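Return atomic coordinates for the entry below.
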Amino acid sequence: MRTKPDISAILAKLGDQLVAAEQIDGGATSDVWKVRTNRRVYALKILNECGAAANLTLDVHLRKNLSAGGAFVAAPVLSSEGFPNMSGAAWVLDEFVAGEHPARGELHKLTCLDLGKTLAILHDIPVSDFGAPQLTGSLISGEQENVFSGLATRFTNPLPIETPPAFELSRELWLKTLPYLVRIREILSTSSGVLCHSDLHDRQMIIANNRLAALIDFGDATIGDYRWDFGSLLYFHGPRVLADTVKGYEPDGTLQAKLIDSAHVFSIGIAMHIGARSLLPGKAHRLKVATVHLNKTLVYLEQNRQHLQTD
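Take a look at the predicted model:
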């Protein structure tokens, strides 16, 4: 295991002096510290795994670009990438973002507008190919040239062509979703990739005073069709949050109805992925949530079948 860097030594690069440091999060891959100096407050993320350094480099590059473009993210201030001779694990020092996680499905309209703007900036970052993103110089490209191979680097069986194991007892429900899964495949066969966050649940956002302070954790970012992000948003937060976010994403309104319809279709793929993941230890409860979402979504799609816009 690599030696963790000295926090005071990191701050010295900025001319700051350490006043207090408190660990606020920790896990198998990283620890996060709230660091107070004589000048300001930071969040310091220290990686516990050497192999994750490349992901950190991509994360820093991505958030720098997003912040410069006006997106609501935690702006990186300094990282170990700029100091290759400094001993210790990889780390990144960010602006500290004060706030709290929103309640699932209860995002304020202003938060949604901020989120929509941030997704628009994210989706506009130049990328190539599909799947897990990798950084070469300043270029972001996916691991795979094929859209479906790229999809498999992020999602678990999102577009099953046979009854998936998780839905063996709900085969009739899966059969109802099949035309929409086929439709997603048709769309993907001609679509181009953008950088998607792909996992827009409540713990991925920090809010303050009804505004989005930061969209966080780009660890599951993937290059794929932009509609995956809206499918994810609908799955976790419901139609009202989706509609308000789309207004921030596409303010002139020309594509809002189409985005909402497409989100319902792509959320079926999200539900299939989460259903498949429910077979993992401790995740069985997710299948019930996925099933409830599928039933609601199928009702919407049937009610709007005559004028459904998904192109």
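
Please count neighbours and contacts with C-alpha atoms only from this point.
Fine.

Tell me the spacing between the closest residue to Val19 other than its chain neighbours and Leu62.
Excluding its sequence neighbours, the residue lying closest to Val19 (CA to CA, 6 or more residues apart in numbering) is Thr37, at 4.8 Å. Using CA to CA, to the nearest Å, we find Thr37 at a distance of 26 Å from Leu62.

Compare the two and say which is more crowded by neighbours.
The residue with more neighbours, out of Thr37 and Leu62, is Leu62; 21 against 16, by other CA atoms under 10 Å.

Where does the more buried one sit, in terms of helix or strand?
helix 53-68 (DSSP states H and E).

packing partners for the next helix or strand after that helix?
Following helix 53-68 in sequence order, the next helix or strand is strand 76-79 (DSSP H and E). Using 3 or more CA pairs under 8 Å, 6 or more residues apart in numbering; DSSP states H and E, the elements in contact with strand 76-79 are helix 53-68, strand 91-95.

all helices for the stretch 51-200 of the chain, in order.
If DSSP state H, counting those that start in this stretch is used as the criterion, the helices of the stretch 51-200 of the chain fall at 53-68, 109-123, 147-152, 171-188.

could you pull out the strands for this structure?
Using DSSP state E, the strands of the chain run over residues 18-26, 30-37, 41-47, 76-79, 91-95, 127-128, 130-136, 139-144, 194-196, 205-208, 211-215, 222-224.

Out of the helices and strands packed on strand 76-79, indicate the one that is most buried.
When the helices and strands packed on strand 76-79 are scored by mean count of other CA atoms under 10 Å, the highest mean neighbour count falls to strand 91-95 (a mean of 22).

and that one, what does it pack onto?
Strand 91-95 packs on strand 41-47, helix 53-68, strand 76-79, going by 3+ CA pairs under 8 Å, 6+ apart.

Next, the angle from the longest one to helix 109-123.
Angular relation of helix 53-68 and helix 109-123 on a 0 to 180 degree scale: 120 degrees, by axes from the mean of the first three to the mean of the last three CA atoms, to 10 degrees.

what angle sits between helix 53-68 and strand 130-136?
Using the same axes, to 10 degrees, helix 53-68 lies at 90 degrees relative to strand 130-136.

Residues in contact with helix 53-68: which ones?
With CA atoms under 8 Å, 6 or more residues apart in numbering as the test, helix 53-68 has contacts from 47, 72-76, 79, 81, 90-92, 118, 121-122, 134-135, 218-219.

another one to check against the first:
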Amino acid sequence: MADSPVGEHPLTEPDVRSLLRTAAPELEHLPLRLVAEGWDNAIWRLGADLAVRIPRRAVAAPLVRHEQRALAVLGPWLTEHGILSPVPTVHGAPTRSFPWHWSVVPWIAGERPLGRPREANGVWAPDLAVALHAIHRPAPIDAPPNPFRGNPLRTRDDVMQERLGLTPEMRALREAWDAGLAAPLAEERVWIHGDVHPGNILVRDTRLAALIDFGDVTAGDPAYDLAAQWLLFDSAGRAAFRGAAGDRYDDATWTRARGWAAYLTLVFLTQSDDRAEYREIGVSTAAELALSTA
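Model (predicted):
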């Protein structure tokens, strides 16, 4: 959202090739170029069909391990429904020159729906409902932990109240949050993606192609993922999303999801800084929450 922090272990092309030599020497000589540096990871395109995903900061290093473990389970569930995910094909280990785990993953073609009109997203809203339903299966007790995602709303109430105090004119956000707090707690603990928003979705030929960036994958309340319907769709798209979800989720789950949408709205509004496309998610989601209750 803000400018990416400086990488703690910046890597050059020869450095990345050296890592490949240790874990997958058959890939070392493929064409290689840096294509993205986010807050947590650098992405290097490797040949035509692969990418190298490498942590940039110590705080992000455990997330690669979470992805490696969880996607081995979740990836096949998504594939059953024709939806791709970056299941690692190589699990890179730390070396003397680089201290963290890293991955080689498939390169998945598609476009992120950042900045697209909400009405254009509705065509693949049912695909997203199917994808999340595929993920939301009972999770083991030792699923990757996450201190923020999928927990009861009350665990973020102090932060939310502070942010609501800075935006008192956004009454709909407070109403959505208060309703979410009052809703019954989740009765199930399922796998969740933990970061479903327009930047972590790939669309191709009017269909959902892939869910990406599983660094925040964890177990908890599926409502956290379902908040994405307000981040992505207009009322017609949300209706299509809810219709495809069927009776999988009860009314309390949808109410908690709307509360989480209000929370994420303020995250995008207050922490996007110079990333206009992310701030716009907050602006448009605030408008959607003000217009409807479902």
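
quick revisit: sort out which of the contacts of helix 53-68 of the first structure are buried, if you could.
Buried members of the contacts of helix 53-68 of the first structure, counted by 16 or more other CA atoms under 10 Å: 47, 72-76, 79, 81, 90-92, 118, 121-122, 134-135, 218.

Leu185 of the second structure reaches Asn151, doesn't it?
No. The pair Leu185 of the second structure / Asn151 is not scored as a contact, 9.6 Å apart, by CA atoms under 8 Å.

Any chance of JSON lines for the strands of the first structure, columns distance to Ile10 of the first structure?
Converted to JSON lines, the strands of the first structure look like this (distance: least, CA to CA, whole Å):
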{"stretch": "strand 18-26", "distance to Ile10 of the first structure": "10"}
{"stretch": "strand 30-37", "distance to Ile10 of the first structure": "11"}
{"stretch": "strand 41-47", "distance to Ile10 of the first structure": "10"}
{"stretch": "strand 76-79", "distance to Ile10 of the first structure": "9"}
{"stretch": "strand 91-95", "distance to Ile10 of the first structure": "8"}
{"stretch": "strand 127-128", "distance to Ile10 of the first structure": "32"}
{"stretch": "strand 130-136", "distance to Ile10 of the first structure": "25"}
{"stretch": "strand 139-144", "distance to Ile10 of the first structure": "28"}
{"stretch": "strand 194-196", "distance to Ile10 of the first structure": "31"}
{"stretch": "strand 205-208", "distance to Ile10 of the first structure": "25"}
{"stretch": "strand 211-215", "distance to Ile10 of the first structure": "24"}
{"stretch": "strand 222-224", "distance to Ile10 of the first structure": "31"}
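
Please work out which of those strands is packed deepest.
strand 222-224 (a mean of 30).

on average, how far is it from the matching bit in the second structure?
Here strand 222-224 of the first structure, set against the second structure after superposition, deviates by a mean of 4.1 Å using mean CA distance after the TM-score superposition for the first structure.

For Gly231 of the first structure, which non-adjacent residue is closest in space?
Ser267 is the one closest to Gly231 of the first structure (CA to CA, 6+ apart), at 3.9 Å.

how far away is the one you found from Ala103 of the first structure?
Computed as CA to CA, the Ser267 of the first structure to Ala103 of the first structure distance reads 20 Å.

Give me the more crowded residue out of the two.
Using other CA under 10 Å, the more surrounded residue of Ser267 of the first structure and Ala103 is Ser267, with 26 against 12.

For Ala61 of the second structure, what is the corresponding residue in the first structure?
Using TM-score structural alignment, the equivalent of Ala61 of the second structure in the first structure is Ala53.

next one: Asp234 of the second structure
Using TM-score structural alignment, Asp234 of the second structure pairs with Gly238 in the first structure.

sorry, back to before: I figured the residue nearest to Gly231 of the first structure hits His237, correct?
No. Using CA under 8 Å, Ser267 of the first structure is not in contact with His237, being 11.3 Å away.

what's the nearest residue to the most centrally placed residue in the first structure if we skip its chain neighbours?
The geometric centre of the first structure, computed from its C-alpha atoms, lies nearest to His197 (CA atoms, centre = their mean), at 2.7 Å. Distances taken as CA to CA, 6+ apart put Ala221 closest to His197 of the first structure, at 4.5 Å, once the chain neighbours are dropped.

got a list of what that neighbour touches?
Applying CA under 8 Å, 6+ apart, the residues near Ala221 of the first structure are 132-133, 195-199.

Distance check, it against Lys13 of the first structure.
30 Å.

Please apply the same query to Ala214 of the first structure.
For Ala214 of the first structure relative to Lys13 of the first structure (CA to CA), the value is 25 Å.

Pull out the buried residues from the helix of greatest length in the second structure.
Ranked by residue count, the top helix of the second structure under DSSP state H comes out as helix 251-271. Neighbour-count burial for helix 251-271 of the second structure, counted by 16+ other CA under 10 Å, picks out 252-269.

residues in contact with the closest residue to Gly237 of the second structure other than its chain neighbours?
Nearest residue to Gly237 of the second structure, sequence neighbours excluded (CA to CA, 6+ apart): Gly122, at 4.0 Å. Applying CA under 8 Å, 6+ apart to Gly122 of the second structure gives the contacts 233-234, 236-238, 240.

Could you rerun that using 10 Å?
By CA atoms under 10 Å, 6 or more residues apart in numbering, the residues touching Gly122 of the second structure are 128, 206-207, 229, 232-241.

Out of those, name the ones that lie in helices.
Per DSSP H, the subset of the contacts of Gly122 of the second structure in helices is 128, 229, 232, 235-241.

Select only the buried ones of the contacts of Gly122 of the second structure in ChimeraX?
Of these, the buried ones go into a single ChimeraX selection, burial set by 16+ other CA under 10 Å:
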select :128,207,229,232,233,234,235,237,238,239,240,241
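
Tell me how far the match of Asp234 of the second structure lies from Phe148 of the first structure.
For Gly238 of the first structure relative to Phe148 of the first structure (CA to CA), the value is 27 Å.

hang on, the earlier thing: among the helices and strands packed on strand 76-79 of the first structure, single out whichever gets nearest to Leu139 of the first structure.
For those, the distance to Leu139 of the first structure is smallest for helix 53-68, at 9.9 Å, taking CA to CA.

average offset between the closest one and the second structure?
By mean CA distance after the TM-score superposition for the first structure, the fitted helix 53-68 of the first structure averages 1.3 Å away from its aligned residues in the second structure.
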